[in-house]
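*Asks:* A structural model of the following input is requested.
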Amino acid sequence: MVVLNGEQCFLRTLQEEDVRQMTELVRRNKVYWSIYEPRHPSEYYTEKIQLRKIQESIRQMQMRREFSFGIFLRGSQELIGHISIYAIKRLPFSSAFVGYSLDEAQTGKGIATEALELICRFAFEDIGIHRLEAYVSPKNVGSVRVLEKAKFDQEGLLKQLLYVNGEWEDHYMYALLEDVY
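*Replies:* Reported below is the predicted structural model:
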């Protein structure tokens, strides 16, 4: 288990025991998260599927291919989001993607920025990644702001990258380099 401590939140790699809270989190944010992410089938919102996702994230972490963390409020064990480093590539790339989602009730408080900064430090210092990348919808102003506050640079616009709610959506490509961090 990996724990990363911040001022407002802490990140902890997800464990099977988190399945109930994770299922409640995805159910509670089903509508909010579907604005910028593809819709999921109804079984996605069950403990059975969330347990499988957690178990797979544990396997991926053991192989050092992905690290999935819950975002928890500091001073509690309340799961308020998740953040992952995934698609880890070793040299000659030494890169990975980062993705995150925060409970709608916790947005606008700087928590997502802090979680992103914690996971960037982990990626550069502990995993040894050289470049972190993120995709974000131009419509997702809050997430764009989070990336920019965490020193990510916009590198371009990827046309019709992701199929979201019946439409092909453009996404910005953001990146943070180890030497900028």
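
*Asks:* C-alpha only now, for contacts and for neighbours.
*Replies:* Noted.

*Asks:* so what touches the helix ranked longest in the chain?
*Replies:* Looking only at the chain and at elements set by DSSP state H, the helix with the highest residue count is helix 47-62. With contact meaning C-alpha atoms under 8 Å, 6 or more residues apart in numbering, helix 47-62 is reached by Leu14, Gln15, Glu16, Val19, Arg20, Met22, Thr23, Glu43, Tyr44, Glu66, Phe67, Ser68.

*Asks:* ChimeraX command for the buried members of those residues?
*Replies:* A single ChimeraX command selects the buried members of these (16 or more other C-alpha atoms under 10 Å):
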select :14,15,19,22,23,66,67,68
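
*Asks:* can you lay out the contacts of helix 47-62 as a markdown table showing secondary structure and distance to Ile88?
*Replies:* Conversion of these to a markdown table gives the following (DSSP: H, G, I helix; E, B strand; the rest coil; distance: C-alpha to C-alpha, whole Å):
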| residue | secondary structure | distance to Ile88 |
| --- | --- | --- |
| Leu14 | coil | 18 |
| Gln15 | coil | 20 |
| Glu16 | helix | 23 |
| Val19 | helix | 24 |
| Arg20 | helix | 28 |
| Met22 | helix | 23 |
| Thr23 | helix | 26 |
| Glu43 | helix | 28 |
| Tyr44 | helix | 25 |
| Glu66 | coil | 6 |
| Phe67 | strand | 9 |
| Ser68 | strand | 12 |
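
*Asks:* one more sequence to fold, the one below, so I can look at both together:
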Amino acid sequence: MFALPFLRRDLPALKGEKVLLRLPLTGDYNEWAKLRGESRSFLERWEPRWTPDELDRSAWRHRIGRYREDHAQGTAIAFFIVEKEHGRLAGGITIGNIRHGVAQSGHLGYWMGERYAGRGLMTDAVNVLTRFAFDTLRLHRIEAACIPDNQRSIRVLEKAGFTREGLLRSYLRINGIWQDHYLYARIEDDPAGNRTKG
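*Replies:* You can find the predicted model right below:
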């Protein structure tokens, strides 16, 4: 693994129409814990099982350390989604499993606080991060996986020009249960639009 010169810790915020994407900071703990805590029932069914200390400050410090380590190694970049209108934290989005060489690919993961869902913020965030992945990280393929009954996530990916390529059986352990996931992908020269295959 290697760090690429553009994966700086002082990476400037990425700007969309409705959101800013910026690196998480240690001082974001209170806002992050409040948003995640009030959105717990909304998020749990789509995420790995929450640990008893999920929202504790010590778990936050570990999370920030992991973000920084992944960033330094060039394997992932985590961003916070900030809604432009009021400057509030709305969610998070990550480009992870970054591979170069013959693969030139990465994998999107994201979450949104319940009170911000349905406003088009996540679609904007996915579009912004996808452009960054293609233009700055020089990736060729971006993948995302979502549980088949997660209609919100399916709409986000399809609005952002991702194509459903197939079904990954028993792919990830979500909320304690191995779940099937649809695999979506967008290739660098794909046109935007709603497309579904497989």
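
*Asks:* returning to that earlier point: now, among the contacts of helix 47-62 of structure 1, which is nearest to Phe124 of structure 1?
*Replies:* Phe67 (13.0 Å; C-alpha to C-alpha).

*Asks:* name the element Gln179 of structure 2 belongs to?
*Replies:* Per DSSP states H and E: Gln179 of structure 2 is located in strand 177-187.

*Asks:* packing partners for that strand?
*Replies:* Counting contacts by 3 or more C-alpha pairs under 8 Å, 6 or more residues apart in numbering; DSSP states H and E, strand 177-187 of structure 2 packs against strand 141-146, strand 163-174.

*Asks:* hmm, try it at 10 Å
*Replies:* Where contact means 3 or more C-alpha pairs under 10 Å, 6 or more residues apart in numbering; DSSP states H and E, strand 177-187 of structure 2 is packed against strand 105-112, helix 121-135, strand 141-146, helix 151-159, strand 163-174.

*Asks:* in structure 1, what stretch matches the last one?
*Replies:* Right, strand 163-174 of structure 2. Under TM-score structural alignment, the alignment places strand 163-174 of structure 2 onto residues 153-164 of structure 1.

*Asks:* give me the number of residues near the closest residue to Gly108 of structure 1 other than its chain neighbours?
*Replies:* For Gly108 of structure 1, the nearest residue in space outside its immediate sequence neighbours is Gly142; the separation is 7.8 Å by C-alpha to C-alpha, 6 or more residues apart in numbering. Taking other C-alpha atoms under 10 Å as the criterion, the count of residues near Gly142 of structure 1 is 13.

*Asks:* for Glu167 of structure 1, same thing?
*Replies:* Here the count is done by other C-alpha under 10 Å, and Glu167 of structure 1 has 10 residues near it.

*Asks:* one step back: how far apart are the strand holding Gln179 of structure 2 and its match in structure 1?
*Replies:* Mean deviation of strand 177-187 of structure 2 from its aligned counterpart in structure 1 after superposition (mean C-alpha distance after the TM-score superposition for structure 1): 0.9 Å.

*Asks:* by how many degrees do that strand and strand 105-112 diverge?
*Replies:* Orientation check (axes from the mean of the first three to the mean of the last three C-alpha atoms, to 10 degrees): strand 177-187 of structure 2 against strand 105-112 gives 120 degrees.

*Asks:* the inter-axis angle of strand 177-187 of structure 2 versus helix 121-135?
*Replies:* Using the same axes, to 10 degrees, strand 177-187 of structure 2 lies at 60 degrees relative to helix 121-135.

*Asks:* that concludes my questions; thank you for your assistance.
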